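# coords below, sequence missing:
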């Protein structure tokens, strides 16, 4: 007959071997790279990283359970800080910059080479005027230093989305749309329907991808270690 282990010992043994699970929340844009980074991290650590992504309103009610947040721009992070009381503003860090790009239909039927073509040619264009791209199209086209260019570009806009997910849905549903001004990652996400055309170097806008810890996380050390991994060479390749 075997002696029974005391309950306290069993609980201690179980806790020591329990898998840590980090809850991470953020927008859709950086999510493919974040998920790839999380998967790579899980392979070499006894930590499960659960990424919940989408517009803030999709996950704000759950944000009290977060250990870590990530954003798609400095403006977006500031907005999160205003609306999420558990976000620790002292821990905000920027890790990567995301360049603007033009998505066109496969094989580029209109031979679009850059922003100047989106101004000079008559076409249907999508922009995002919210989330991490507040004011982005104006910043980009404004680089031409021409009020006429801004007017021409605006006349080509057929849809100004509130967020990139909304723009992606429209892009997929309406093949008559010729171009989508967004970040390059969205072309990587949609290779079957989009080809990436870089914006001109002097007109390219960069927006940040950063993280912030949750004030009430009970796994601060694990969250910090994951942030360090996000900054590593392995994740840099993924981003």
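Perfect, I can see it now. Bear in mind that the values here come from a model prediction, so they are computed numbers and not experimental data. Numbers count the residues shown, from 1 in each chain.
# going forward, measure contacts and count neighbours with C-alpha atoms only.
Fine.
# Distance from stretch 172-189 to the middle of the chain?
Between the centre of stretch 172-189 and the centre of its chain there are 15 Å (Cα atoms, centre = their mean, to the nearest Å).
# just stretch 155-170 next, same as before
Per Cα atoms, centre = their mean, the centroid offset for stretch 155-170 relative to its chain is 16 Å.
# Pretty sure residue 208 sits in a strand.
Yes - assessed with DSSP: H, G, I helix; E, B strand; the rest coil, residue 208 lies in a strand.
# Contacts only, for residue 157.
Applying Cα atoms under 8 Å, 6 or more residues apart in numbering to residue 157 gives the contacts 124, 125, 126, 127.
# Repeat that for residue 123.
Here residue 123 is in contact with 156, 177, 178, 179 (criterion: Cα under 8 Å, 6+ apart).
# looking at it, the first one is touching residue 124, isn't it?
Yes - under the criterion of Cα atoms under 8 Å, residue 156 lies in contact with residue 124, with a separation of 5.4 Å.
# what residues does the strand ranked longest in the chain touch?
Criterion DSSP state E: the longest strand present in the chain is strand 93-104. Contact partners of strand 93-104, identified using Cα under 8 Å, 6+ apart, comprise 112, 114-115, 178-184, 187, 194-199, 204-212, 230-231, 239.
# now these: which count as buried?
Among the contacts of strand 93-104, those classed as buried by 16 or more other Cα atoms under 10 Å are 112, 114-115, 178-184, 187, 194-199, 204-212, 230, 239.
# Just the ones in strands from those, please.
In strands, defined here by DSSP E, the members of the buried ones among the contacts of strand 93-104 are 179-183, 195-198, 206-212.
# which of those residues lies closest to residue 70?
residue 211 (4.2 Å; Cα to Cα).
# Now do the closest one against residue 125, distance only.
Relative to residue 125, residue 211 is positioned 31 Å away (Cα to Cα, to the nearest Å).
# ok, the nearest residue to residue 92 once chain neighbours are set aside to residue 69 distance?
Nearest non-adjacent residue to residue 92, counting by Cα to Cα, 6 or more residues apart in numbering: residue 212, 4.4 Å away. If you measure residue 212 against residue 69 using Cα to Cα, the figure is 5 Å.
# can you list residues touching both of those two?
In contact with both residue 212 and residue 69: residue 87, using Cα under 8 Å, 6+ apart.
# how far away is the residue lying closest to residue 210 once chain neighbours are set aside from residue 115?
Nearest non-adjacent residue to residue 210, counting by Cα to Cα, 6+ apart: residue 94, 4.0 Å away. Distance of residue 94 to residue 115, given as Cα to Cα: 27 Å.
# In addition, the following structure is provided for comparison:
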């Protein structure tokens, strides 16, 4: 009888491990694709992926207890986020999977007839940009400077900067100001526009200036096969179809 009970207990533990949830944390933006992919994966395998997204400060303490996977919306922000979990995650194991481009989102109808990034340096244009400012790990950090700096025109860089009405700590805060029409243009990523076509009009940034940044993941150091299998699925053609819908490329 004791052997039977031990066998039953072992089977119960195996079953609980086999069907354990996967806990995944990261910033807003990639979540649009990941929400769809998580549902598809659960339907396909029975494994539930609990996706928590938004500013790091809103989930960091919980993630320190149960995160299986961290994801990033750029390599620089993923490096910063993962560094805060240095005992559980290894920055050397961050894996870029896809990339997408920065865009300009203008108010509906593009009333200022903005055609590209250089137009945002013109007098009277109000710009909002996500910018971590050393306090927030956002994928927008430095993007505006990287792009307008490529003009190699200090006057244009100065004018562009003077037109920035808000440096927000994340995309969610930038979105709020933009939708309140406190800015004419929002420097953001294509996935935000693809997921929310009613927000405004997309203006592509000049090819000579545009910046691309990655979606990336990192599994915890002792990740089991179930966690690794989900990351493998994120690389699959099935998952890529969803990412592609939101403007990602590989």
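Yep, that arrived. This is a predicted model, so every value here is computed, not measured.
# top helix in structure 2 by residue count?
helix 2-18 (DSSP state H).
# how close does the longest helix seen in structure 1 sit to structure 2?
As assigned by DSSP H, the longest helix anywhere in structure 1 is helix 31-44. The superposed helix 31-44 of structure 1 is, by mean Cα distance after the TM-score superposition for structure 1, a mean 1.2 Å from where its aligned residues fall in structure 2.
# what packs against whichever helix or strand comes after that helix?
Next helix or strand after helix 31-44 of structure 1 toward the C-terminus (DSSP states H and E): strand 47-53. Contacts defined by 3 or more Cα pairs under 8 Å, 6 or more residues apart in numbering; DSSP states H and E place strand 47-53 of structure 1 against strand 20-26, helix 31-44.
# any chance of the ones you listed in JSON lines, plus distance to residue 51 of structure 1?
Converted to JSON lines, those look like this (distance: least, Cα to Cα, whole Å):
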{"stretch": "strand 20-26", "distance to residue 51 of structure 1": "5"}
{"stretch": "helix 31-44", "distance to residue 51 of structure 1": "7"}
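# With residue 131 of structure 1 as the reference, name the closest of these.
Relative to residue 131 of structure 1, the nearest member of these by Cα to Cα is strand 20-26, separated by 11.0 Å.
# in that closest one, what's buried?
22, 23, 24, 25, 26.
# same thing with stretch 223-234 of structure 2?
226, 227, 228, 230, 231, 234.
# what's the closest non-adjacent residue to the first one?
In other words, residue 226 of structure 2. residue 18 (7.6 Å).
# and the one you found, how many neighbours does it have?
Residues near residue 18 of structure 2, counting by other Cα atoms under 10 Å, number 13.
# residue closest to the middle of structure 2?
By Cα atoms, centre = their mean, the mean C-alpha position of structure 2 lies nearest to residue 73, the distance being 3.1 Å.
# and the gap between the residue lying closest to that residue once chain neighbours are set aside and residue 14 of structure 2?
The shortest distance from residue 73 of structure 2 to any non-neighbouring residue, by Cα to Cα, 6+ apart, is to residue 215 (4.8 Å). Look at residue 215 of structure 2 and residue 14 of structure 2: by Cα to Cα, they are 33 Å apart.
# How about residue 76 of structure 2?
38 Å.
# between the two, who's got more neighbours?
When residue 76 of structure 2 and residue 14 are compared for neighbours, residue 76 comes out ahead with 17 against 12, by other Cα under 10 Å.
# Now do the contacts for the more buried one.
Shown in contact with residue 76 of structure 2 (Cα under 8 Å, 6+ apart): residue 139.
# Now do the strand or helix carrying it and strand 212-219, the angle between them.
In the assignment (DSSP H and E), residue 76 of structure 2 maps to helix 75-83. Here the directions of helix 75-83 of structure 2 and strand 212-219 differ by 20 degrees (axes from the mean of the first three to the mean of the last three Cα atoms, to 10 degrees).
# Residue in structure 2 paired with residue 141 of structure 1?
Matched to structure 2 by TM-score structural alignment, residue 141 of structure 1 sits across from residue 148.
# coming back round to it: with distance to residue 79 of structure 1 added, can I get the contacts of residue 123 of structure 1 in CSV?
Below are these laid out as CSV (distance: Cα to Cα, whole Å):
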residue, distance to residue 79 of structure 1
156, 29
177, 30
178, 31
179, 28
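# My read is that residue 205 of structure 2 contacts residue 114, right?
No - taking Cα under 8 Å as the definition, residue 205 of structure 2 is not a contact partner of residue 114, at 10.2 Å.
# So the match of residue 141 of structure 1 sits against residue 117, correct?
Yes - the criterion here is Cα under 8 Å, and residue 148 of structure 2 meets it with residue 117 at 7.2 Å.
# Touching both of those two, which residues are there?
residue 209.
# does residue 132 of structure 1 count as helix, strand or coil?
Judged by three-state DSSP, the three-state class of residue 132 of structure 1 is helix.
# Residue 230 of structure 1: what's it in contact with?
Residue 230 of structure 1 neighbours (Cα under 8 Å, 6+ apart): 37, 95, 236.
# any idea how far the counterpart of it in structure 2 is from residue 114 of structure 2?
Alignment note (TM-score structural alignment): residue 230 of structure 1 maps to residue 234 of structure 2. Residue 234 of structure 2 sits 36 Å away from residue 114 of structure 2, going by Cα to Cα.
# Over to residue 152 of structure 2?
Distance from residue 152 of structure 2 to residue 114 of structure 2, counting by Cα to Cα: 21 Å.
# swap in residue 231 of structure 2?
With Cα to Cα as the criterion, residue 231 of structure 2 and residue 114 of structure 2 are 40 Å apart.
# Same question for residue 182 of structure 2.
On the measure of Cα to Cα, residue 182 of structure 2 and residue 114 of structure 2 end up 17 Å apart.
# for residue 169 of structure 2, same thing?
From residue 169 of structure 2 to residue 114 of structure 2 the distance is 25 Å (Cα to Cα).
# cool, and residue 245 of structure 2?
For residue 245 of structure 2, the distance to residue 114 of structure 2 - Cα to Cα - is 25 Å.
# do the same with residue 46 of structure 2
Distance from residue 46 of structure 2 to residue 114 of structure 2, by Cα to Cα: 47 Å.
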